[in-house]
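S.K.: Test case, fold it:
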Amino acid sequence: MTIDDLRNAHCTPLDASHRLEGEALASYLQRLDGWTFENGSIRKTFSFGNYYQTLAFVNALAWVVHREDHHPDLLVQYNRCSVAFNTHSAGGITRNDFICAAKADAVYAQGVAR
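M.R.: Below you'll find the predicted structure:
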């Protein structure tokens, strides 16, 4: 599955049998630039020029992930936003997290907030 495949995919209901671990998790992580696995989530921090740009990104991302019904934890600061995805229903990381991470990267790349 390529990064484009992830961007074009949609989240589906998943349970613990769909958790990604070990090599499968590492393989998905290699497809995404700057995302890491920490404390049970995949995470990335996006940087901006000011608070307005940060909030514009947060609002654009909120619209995208809400359509996927897969909501991240966000830490919003003046000129950056840290995004963390995990699948609560699966108790870990699933394909849904990588789909939404790819979509977050796409929102950032579009320069909606810059």
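
S.K.: can we go C-alpha only for contacts and neighbour counts from here?
M.R.: Will do.

S.K.: packing partners for the longest helix along the chain?
M.R.: Using DSSP state H to assign secondary structure, the helix with the most residues in the chain is helix 51-68. With contacts taken as 3 or more CA pairs under 8 Å, 6 or more residues apart in numbering; DSSP states H and E, helix 51-68 sits against strand 73-77, strand 80-85, helix 95-109.

S.K.: Tell me which residue lies nearest the centroid of this structure.
M.R.: By CA atoms, centre = their mean, the chain has its centre lying nearest to Ala101, at 2.5 Å.

S.K.: Let's compare: structure for the following, please.
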Amino acid sequence: MNLLELSCETQHGANPLAASTVNQLMGSLPGWNIRGIELTKTFPFADFHDTMAFVNALAWIAHREDHHPDMSVHYNRVVVNFSTHDAGGLTLNDFICAAKTEALLARP
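M.R.: Just a heads-up that it's a prediction; the model follows:
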């Protein structure tokens, strides 16, 4: 499944993904971790300018997908946490947005 080709869908009343599905999807997201009911990763940057450029790009993706992460923004790093609060855990939306976040920093 190519997560970058998918778009988020409304998750009201949805159930979180099964652990087996979560484990399968984690293989496509290097460096991401599960912490409780969140999909999380820390992104390091050289300086504040690069940090804020990433935050703004991620905000645009979150707005477009209508699925918003919790972020902790620092001078040279951003901690990104995705979770579907309506489902009480992780849904496909979290993995779609994590993949699109990861693609922001993809190098050819």
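
S.K.: Looking at the helices and strands packed on helix 51-68 of structure 1, spot the one closest to Ala24 of structure 1.
M.R.: Of all the helices and strands packed on helix 51-68 of structure 1, helix 95-109 sits nearest to Ala24 of structure 1, with 9.9 Å by CA to CA.

S.K.: how much space is there between the nearest residue to Asp15 of structure 1 once chain neighbours are set aside and Gly40 of structure 1?
M.R.: Nearest non-adjacent residue to Asp15 of structure 1, counting by CA to CA, 6 or more residues apart in numbering: Ala90, 4.1 Å away. Counting by CA to CA, to the nearest Å, the separation of Ala90 of structure 1 from Gly40 of structure 1 is 11 Å.

S.K.: Trace Asp70 of structure 2 over to structure 1, please.
M.R.: Aligned by TM-score structural alignment, Asp70 of structure 2 pairs with Asp73 of structure 1.

S.K.: can you check Thr91 of structure 2 too?
M.R.: Match for Thr91 of structure 2 (TM-score structural alignment): Thr94.

S.K.: tell me the contacts of that match?
M.R.: Taking CA atoms under 8 Å, 6 or more residues apart in numbering, we find Thr94 of structure 1 in contact with Leu14, His18, Arg19, Leu20, Asn86, Thr87.

S.K.: Now do the same contact list for the residue nearest to the centre of structure 1.
M.R.: Ala101 of structure 1 neighbours (CA under 8 Å, 6+ apart): Leu32, Phe85.

S.K.: how near is it to Phe85 of structure 1?
M.R.: On the measure of CA to CA, Ala101 of structure 1 and Phe85 of structure 1 end up 7 Å apart.

S.K.: Perfect, I'm done here.
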